[in-house]
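**Q** Here's a sequence, model it:
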Amino acid sequence: MRFLLEVSLDDPASERDPAGELGRILRYWAGNLRHYRLAPGDGSAVYDSDHREVGRWRVEDQSA
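**A** Sure, this is the predicted structure:
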């Protein structure tokens, strides 16, 4: 299986502080990790600090 995370850094929150915003997104996601099975097909939207969708993460089955 493969884990994929895609985040756009073109939103206003990221333009102000790209490293800080990406760090916040990763910390928020990691803090919620226990709520997911992390099985193929799992995934969710990723939001910036202004609560705008800026990406997605997903788990894929590599055998397909």
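**Q** switch to C-alpha atoms for all contacts and neighbour counts from now on
**A** Will do.
**Q** So in this structure, which helix runs the longest?
**A** helix 18-32 (DSSP state H).
**Q** ok, then the element right after that one?
**A** Next in sequence after helix 18-32, counting helices and strands by DSSP states H and E, comes strand 43-47.
**Q** Need the contact partners of that next one.
**A** Outside strand 43-47, the residues within contact range by C-alpha atoms under 8 Å, 6 or more residues apart in numbering are Val7, Ile25, Trp29, Glu53, Val54, Gly55, Arg56, Trp57, Arg58, Val59.
**Q** let's see this one next to it:
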Amino acid sequence: MKFLLEVDLGETASDGDAAREVGRILRYWGGNLHHCTLEPGASQELYDSEYRAVGRWSVVESGGGS
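**A** As a prediction, the model looks like this:
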């Protein structure tokens, strides 16, 4: 299985806050993953510091050779 994390940096990418926002997202969600069952089909939206949906993590079946 694969754990996928996708974040749309949107406006934060051009104003220099992209690294800070991604770092905050990784700390917050990384700290909460122990509450989640990591099995194919699991997923959850990711939010920025202004509580806007900016991405999602998900667990999918591995495609074989990867």
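**Q** so the longest helix of structure 1 versus strand 43-47, what angle?
**A** Taking axes from the mean of the first three to the mean of the last three C-alpha atoms, to 10 degrees, helix 18-32 of structure 1 and strand 43-47 form an angle of 140 degrees between their directions.
**Q** Who are the packing partners of helix 18-32 of structure 1?
**A** Using 3 or more C-alpha pairs under 8 Å, 6 or more residues apart in numbering; DSSP states H and E as the contact criterion, the secondary-structure elements in contact with helix 18-32 of structure 1 are helix 12-16, strand 43-47.
**Q** Check the mean deviation of that helix from structure 2.
**A** Helix 18-32 of structure 1: mean distance to aligned residues in structure 2 after superposition is 0.5 Å, counting by mean C-alpha distance after the TM-score superposition for structure 1.
**Q** so how far is that helix from its chain's centroid?
**A** The gap between the average C-alpha position of helix 18-32 of structure 1 and the chain average comes to 8 Å, counting by C-alpha atoms, centre = their mean, to the nearest Å.
**Q** compared with structure 1, how much does the lengthiest strand in structure 2 deviate?
**A** For structure 2, the strand reaching the highest residue count under DSSP state E is reported as strand 53-60. Averaged over the aligned pairs, strand 53-60 of structure 2 sits 0.3 Å from structure 1 after superposition, using mean C-alpha distance after the TM-score superposition for structure 1.
**Q** picking that back up, going by neighbour count, which residues of the longest helix of structure 1 are buried?
**A** When burial is assessed from 16 or more other C-alpha atoms under 10 Å, helix 18-32 of structure 1 yields the following buried residues: Glu21, Leu22, Ile25.
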